[in-house]
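Trainee: any chance you can model this:
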Amino acid sequence: MASGRRSAGIVVFRRAAGPDGGLEVLLGHMGGPFWAHRDAGAWSVVKGEVEAGEEDEAAARREFTEELGLPVPDGPLVPLGEVRQSGGKVVAAWAVEADLDPAGAVFGTFTMEWPRGSGTLREFPELDRIAWLPLAAAREKVVAGQRPLLDRLAEARPTPPRGRR
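Mentor: Okay, the predicted model is just below:
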């Protein structure tokens, strides 16, 4: 319910084909000039800022739709708790099982002065791409402060929906 230094997000996951049925998560590569040529540590769960007076789960749902242009998938949300990133921002997250097609995403944008000090405002995508990643690869690519969210998802071992066991 706070604003400013608080974000909320949704981690979409699916079960990989194959005998181990490992989890894959949908992560977004952060957009803008700072992240353009980075890979490790430049991916994030789909999240955004909690507005004043807004509940965390409502913010997570709103931000998912704003950032991807897609509705939050139907299904029960698995609470993943909160983490504090290195800059001090607290991120609250939930997970939901679904199989989204990344090609359907329409990314939200933000405006910033670029190059810095130029006086020129430019628009950049919040995320410049999204991809399904096996959990181990996702841990290497995600912002370090969000790794515990992926660990909690793995520990939770969400039960598959009926008919998918």
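Trainee: when you work out contacts or count neighbours from here on, use the C-alpha atoms and nothing else.
Mentor: Will do.
Trainee: tell me where this structure has helices.
Mentor: 56-68, 135-141, 147-156 (DSSP state H).
Trainee: most centrally placed residue in the chain?
Mentor: residue 45 (1.7 Å; C-alpha atoms, centre = their mean).
Trainee: from residue 144, how far off is that residue?
Mentor: 11 Å (C-alpha to C-alpha, to the nearest Å).
Trainee: over to residue 86?
Mentor: 8 Å.
Trainee: the longest strand in this structure is where?
Mentor: strand 6-15 (DSSP state E).
Trainee: work out the gap between that strand and the centre of the chain.
Mentor: Relative to its parent chain, strand 6-15 has a centroid offset of 5 Å by C-alpha atoms, centre = their mean, to the nearest Å.
Trainee: now for it, which elements pack on it?
Mentor: strand 23-30, strand 46-49, helix 56-68, strand 90-97 (3 or more C-alpha pairs under 8 Å, 6 or more residues apart in numbering; DSSP states H and E).
Trainee: for those, which one sits closest to residue 139?
Mentor: Minimum separation from residue 139 across these (C-alpha to C-alpha) falls at strand 23-30, 9.9 Å.
Trainee: what's the angle from that closest one to helix 56-68?
Mentor: 70 degrees (axes from the mean of the first three to the mean of the last three C-alpha atoms, to 10 degrees).
Trainee: now do strand 23-30 against strand 6-15, angle only.
Mentor: Using the same axes, to 10 degrees, strand 23-30 lies at 140 degrees relative to strand 6-15.
Trainee: any idea how far strand 23-30 is from the chain center?
Mentor: 7 Å.
Trainee: one more: stretch 94-108?
Mentor: 10 Å.
Trainee: next, the structure of the following sequence, for comparison with the previous one:
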Amino acid sequence: MTVRRSAGLLLFRTPGPGTEVLIGHMGGPFWARRDQAAWSIPKGEYADDEAPEAAAVREFTEELGLPAPDGPYLPLGDVRQAGGKTVTVWAVEADLDPAAVVPGTFTLEWPRGSGRIQEFPELDKVAWLPLEQARDKLVAAQRAFLDRLAELLAG
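Mentor: Down below sits the predicted model:
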């Protein structure tokens, strides 16, 4: 059995008294009417022959259509999502205008069984959110990365 692995970058900034993170609402028909636990850190799968950090940088660019910010990249470790995928994330302090995002796309037969192939954005919106608001929106397993970032920033 092949282990499914993803890697991503969690952008953070401190525009005022609190920290904000950049997360994206997952695109496609399955997530269209969901908000709680329907957002993700920009990430994607990688193969055995690719270093996880290099995959995180590549996937950031593929998902958001913008170059990944320069480091330093702060390791936030791994989590295992409900579907069994292991996700590895690095935090990086940077600013980015969500309006500049040009999301990557994927194709899917929709409606299922129709024979019609449609294209959907990987992320249909991205937003800067305070840590607590991001916690409510992220898929459950990825919330651990917010805790780790807060600990790291607290020193």
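Trainee: can you give me the TM-score here?
Mentor: Aligned and superposed, the two chains score 0.96 in TM-score terms (TM-score structural alignment, normalised by the length of structure 2); 154 aligned residues with a C-alpha RMSD of 1.3 Å.
Trainee: related to what we said a few turns ago, residues contacting the longest strand of structure 1, please?
Mentor: 21-27, 45-50, 56-57, 59-61, 63-64, 89-99 (C-alpha atoms under 8 Å, 6 or more residues apart in numbering).
Trainee: now list the buried members of the residues you listed.
Mentor: Buried residues within the contacts of strand 6-15 of structure 1, counting neighbours by 16 or more other C-alpha atoms under 10 Å: 23-27, 45-50, 56-57, 59-61, 63-64, 90-98.
Trainee: residue 99 of structure 1 -> structure 2?
Mentor: Taking TM-score structural alignment, the alignment pairs residue 99 of structure 1 with residue 95 from structure 2.
Trainee: skip the chain neighbours and tell me the closest residue to that match.
Mentor: Nearest non-adjacent residue to residue 95 of structure 2, counting by C-alpha to C-alpha, 6 or more residues apart in numbering: residue 13, 6.4 Å away.
Trainee: to what extent is the one you found buried, counted in neighbours?
Mentor: Neighbours of residue 13 of structure 2 under the rule other C-alpha atoms under 10 Å: 18.
Trainee: then residue 111 of structure 1?
Mentor: Around residue 111 of structure 1 there are 12 residues (other C-alpha under 10 Å).
Trainee: again with residue 72 of structure 1
Mentor: For residue 72 of structure 1, using other C-alpha under 10 Å, the count is 18.
Trainee: can you pull the contacts of the aligned partner of it in structure 2?
Mentor: By TM-score structural alignment, residue 72 of structure 1 lines up with residue 68 in structure 2. Residues near residue 68 of structure 2 by C-alpha under 8 Å, 6+ apart: 57, 58, 60, 61.
Trainee: ok, residue 105 of structure 2 next?
Mentor: Per C-alpha under 8 Å, 6+ apart, neighbours of residue 105 of structure 2: 63, 119, 120, 121, 122.
Trainee: mind listing which of the residues you listed are in strands?
Mentor: Short answer: these in strands (DSSP E) are 119, 120, 121.
Trainee: the first one - nearest residue in space that isn't next to it in sequence?
Mentor: With sequence-adjacent residues excluded and distances taken as C-alpha to C-alpha, 6+ apart, residue 119 of structure 2 is closest to residue 107, at 4.4 Å.
Trainee: what's the counterpart of the one you found in structure 1?
Mentor: Match for residue 107 of structure 2 (TM-score structural alignment): residue 111.
Trainee: quick one: residues contacting its match.
Mentor: 121, 122, 123, 124.
Trainee: ok, residue 49 of structure 1 touching residue 59?
Mentor: Yes: with contact defined as C-alpha atoms under 8 Å, residue 49 of structure 1 and residue 59 form a contacting pair (7.2 Å).
Trainee: burial measure for residue 135 of structure 1, as a count.
Mentor: With other C-alpha under 10 Å as criterion, residue 135 of structure 1 counts 18.
Trainee: what do we get in structure 2 for it?
Mentor: So, by TM-score structural alignment, residue 135 of structure 1 is matched to residue 131.
Trainee: surely its match is in contact with residue 19?
Mentor: Yes: with contact defined as C-alpha under 8 Å, residue 131 of structure 2 reaches residue 19; the gap is 6.4 Å.
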